[in-house]
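> Model the structure of this input:
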Amino acid sequence: MKTSRILLVTALATTLLASGCATRVNDAPGATGPLVIQAQGSFAVGGTVRRTPGDYDNNKPTAAGQSFHGDHLYAFYQVPQNAKATPVVMLHGAFQSARSWETTSDGREGFQTLFLRRGFPVYLVDQPRRGRAGNSTVATTVEPTPYDQLFFDQFRLGKWPNYFDNVQFDRKPQTLDQFFRSVTPNTGPYDAAVISDAMAALFDKIGPAVLFSHSQAGGSGWLTAIKSPNVKAIVAFEPGSGFIFPQGELPPVMPSAAGTLSPEAVPLSDFLKLTRLPIVVYYGDNFPVTPTRERGQDNWRVRLAMARLWVDAVNRHGGDARLVHLPEIGIRGNTHFLMSDLNNVQIADLVSSFLAEKKLDR
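Modelled structure (predicted):
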């Protein structure tokens, strides 16, 4: 199998060399031609094993004497030709899976491919109790709850049924259909500790890497960096919860039309571990910085405000964190899914510049 893979890659490389494009296909930010992958695969990591007392009877099987593997994560990886030394790990948000990063709802290249083209090995994660890591050690009930219109509002495509005038989202009906079909439920209770334990096991397995987190993954991303020194940087796209502060330094809770956002306390010794790595946080457009009665938008007003306090806390303790609110630098119309918006190449360019500045693109 290994020999066959090498032969396949060699044949592809020879074809590309003959066409004169092999020297640029993996590194050019705007490349759309063939992409040479030198290795790919998938695995589970982390989690636990539950065992039921008793003896297993092959002819009368019951739970007795049997085991159950659960609470692990699923990782799919690809390594491009001439890969950079530091991989990128991409962790999805609430009601999502690794699909968030694979492609866009209108069929363009997602961050997975964009960063493969830029030479980074890429690991896509389905978090524990989600997607291809669905075995949960704790039971839950999955209900067919209608929430498409709520997500349209909360993820800032617009105010149902109307799109925002400047929204960076393709308005074809089939695109919206694909967006709604990317939603997938938890198969067990959401638990940031379980997720960050599995993520730390992933970083222990693959070594130093950069973590990209989205939305709900913001909180488990900070915890992962506390648990694993192999997290060398965090790029957080619109963290929505899990803002951790040192004990005794919690800011006030922040009420909004979507509910109250509360900070969470961790020991100072843990918080200080976040000061050893560079962090950048990005937020998009179409929500106010002053209170509003619009639920879907006010939800993000308080998250941006809490994120500013969080960045200030990291830097106050000697860290290297920054927050970029895209409208403030002239980038308009981004939804909650910055990595798959119509301008996702522009967003990827911002991230690439950050990684280059921190010497993580070599």
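
> Only C-alpha atoms from now on, for both contacts and neighbour counts.
Noted.

> Helix, strand or coil: sort out the closest residue to T140 other than its chain neighbours for me.
Nearest residue to T140, sequence neighbours excluded (Cα to Cα, 6 or more residues apart in numbering): G188, at 5.0 Å. Secondary structure for G188, judged by DSSP: H, G, I helix; E, B strand; the rest coil, is coil.

> One more, so I can put them side by side:
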Amino acid sequence: MHWSSLILTFGAAAAVSNHSCIGTKAVSANCQSSENAMVRDFFYIGGEYVYESAYSSSIYSDQMYVEKLVRATGANETNPIVLINAGVPSGAAWLNTPDNRKGWASYFVEKGYIVYIVDITSVARSSQEQIAIYPMKIASTVTITEDDYTAPQLIDPYPQSVNHTQWPGNGTQGDPYFDAFMAAMIPLTSNTTSQELSMRSAGCTLLSMIGIESYIISHSAGATYPTLMSDQCPDLIKGNINLEPGNTPFQNLVGNSTVPAVGYSAARACGLTATLVEYDPPITNCSQLETVVVGVDTPGNRSCYMQTSPARQLPNIAKVPYVAITGAASPHITYDHCTIAYLNQAGVATDWIKLGDIGIEGNGHFLYLEKNNLVIAGVVKQWIKEN
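Below you'll find the model as predicted:
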């Protein structure tokens, strides 16, 4: 469904006269955008009609909201970029930062890429009328956001947390940039199985309709979806770029506990996903994957679940170049090695860029929103050029 095509300028505002145009104050009519003009279209992709007997009629379900952004002067890069986040907040977070600086969508549009932003199915503009199938749960609280995302250094839950310096503002309730970030939090579905199935289908439909191999940039739990798409339609994906991938094999780990093995919960019975992907030798049920815990679990270096040997391989996922990018002060620096090791064991070649190793210090989990977000965008752009 195609609704509109507009010339737009987004966000990061420049001050005019003595008027303050910082953060949400830039909503003022006295503030001008500092960003380049771009053409915007939006669509709903995928999904199908579903009959609802209670209403004796059909609804449309499992569709995914998509925005297409192109520089007003036209794109000059061959392969588009698809931006997928975890749904917390919505895909709109790729446009600007909480303090209203330029976001990654604008950065890559200005560099000449066609950029697609999605809202994952069941979330935000992709919310579903099938409420029984997509029940909702809370996305985040002040405590979760402060401790895991914006100010982990205040509770020092893992050794690397004290080095977190890149969040704009102080990262706590009452700070205007924190409040803007919290205001963007939206509910998530608790039915990960239905969401994975709909994202796999709608995602590959989108890539097919784009018609050119695309780079997918995902964040956090959003890394689950390009994994599924790589399994189903690898020939449509040029590269799989994961900012702090949140699909840690078989478990969820959080960085808000100083006690080893606390902050763990079982997750993703199929390893990187909750639903079946193609393994070799094949499986028909996730319970057929045999695992073993590797490593001593400490706050600074969490233990991992790996396959027992010989490990089943992931032949389709292995067809797509993969890179993970991890902040030096994020909880993910304590456990992203689990994802990399699992992929390698399953025959997937990976790159892992630890920002601290290349001189980029102080980053927490939301790399694309922090003060040096465009520096990190440059790292991604360089990886794309090299791959």
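
> coming back round to it: the residue nearest to T140 of structure 1 touches Q127, doesn't it?
No. G188 of structure 1 is beyond contact range of Q127, at 11.2 Å (criterion: Cα atoms under 8 Å).

> out of the two, which sits in the more crowded spot?
Q127 (30 against 19; other Cα atoms under 10 Å).

> May I ask you to confirm that that one is in contact with I195?
Yes. Counting by Cα under 8 Å, Q127 of structure 1 touches I195, with 6.2 Å between them.

> which residues do the two both contact?
Taking Cα atoms under 8 Å, 6 or more residues apart in numbering as the contact rule, Q127 of structure 1 and I195 both touch L73.

> Strands along the stretch 251-387 of structure 2, start to end?
Counting by DSSP state E, counting those that start in this stretch, one finds strands in the stretch 251-387 of structure 2 at the ranges 251-253, 264-266, 291-294, 304-307, 322-326, 350-354.

> Distance to Y134 of structure 2 added to those strands, as JSON lines?
Output for the strands of the stretch 251-387 of structure 2, formatted as JSON lines (distance: least, Cα to Cα, whole Å):
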{"stretch": "strand 251-253", "distance to Y134 of structure 2": "21"}
{"stretch": "strand 264-266", "distance to Y134 of structure 2": "21"}
{"stretch": "strand 291-294", "distance to Y134 of structure 2": "30"}
{"stretch": "strand 304-307", "distance to Y134 of structure 2": "29"}
{"stretch": "strand 322-326", "distance to Y134 of structure 2": "29"}
{"stretch": "strand 350-354", "distance to Y134 of structure 2": "33"}
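
> if you compare those, which one is most tucked away?
Comparing these on average neighbours per residue, with mean count of other Cα atoms under 10 Å, the densest one is strand 322-326 at a mean of 23.

> which residue numbers in structure 1 go with it?
Strand 322-326 of structure 2 corresponds to residues 279-283 in structure 1, going by TM-score structural alignment.

> what's the mean distance for the matching stretch versus structure 2?
Following the fit onto structure 2, the mean deviation recorded for stretch 279-283 of structure 1 is 0.9 Å by mean Cα distance after the TM-score superposition for structure 1.

> any residues touching that stretch, and which ones?
Residues outside stretch 279-283 of structure 1 that contact it (Cα under 8 Å, 6+ apart) are 233-239, 304, 320-326, 336, 354.

> Next: stretch 36-50 of structure 2.
By Cα under 8 Å, 6+ apart, stretch 36-50 of structure 2 touches 1-9, 58-73, 106, 109-110, 198, 201-203, 205-206.

> Go through the residues you listed and flag which are in strands.
Cross-referencing those against strands under DSSP state E gives 2-8, 58-61, 64-71.

> Tell me the buried residues within these.
61, 64-71 (16 or more other Cα atoms under 10 Å).

> Mind picking the two most distant members of those?
Between any two of these, the greatest separation by Cα to Cα is 31.5 Å, found for S61 and R71.

> residue contacts, the closest residue to I37 of structure 1 other than its chain neighbours?
Leaving aside its chain neighbours, I37 of structure 1 sits nearest to P80 (4.3 Å; criterion: Cα to Cα, 6+ apart). P80 of structure 1 makes contact with 26, 35-39, 116-117, 119-121, according to Cα under 8 Å, 6+ apart.

> what do we get in structure 1 for R125 of structure 2?
Per TM-score structural alignment, R125 of structure 2 is aligned with R132.

> and its match, what is it in contact with?
Neighbours of R132 of structure 1 in contact, by Cα under 8 Å, 6+ apart: 73-74, 126.

> Surely F108 of structure 2 and V115 touch.
Yes. With contacts counted by Cα under 8 Å, F108 of structure 2 reaches V115, the gap being 7.0 Å.
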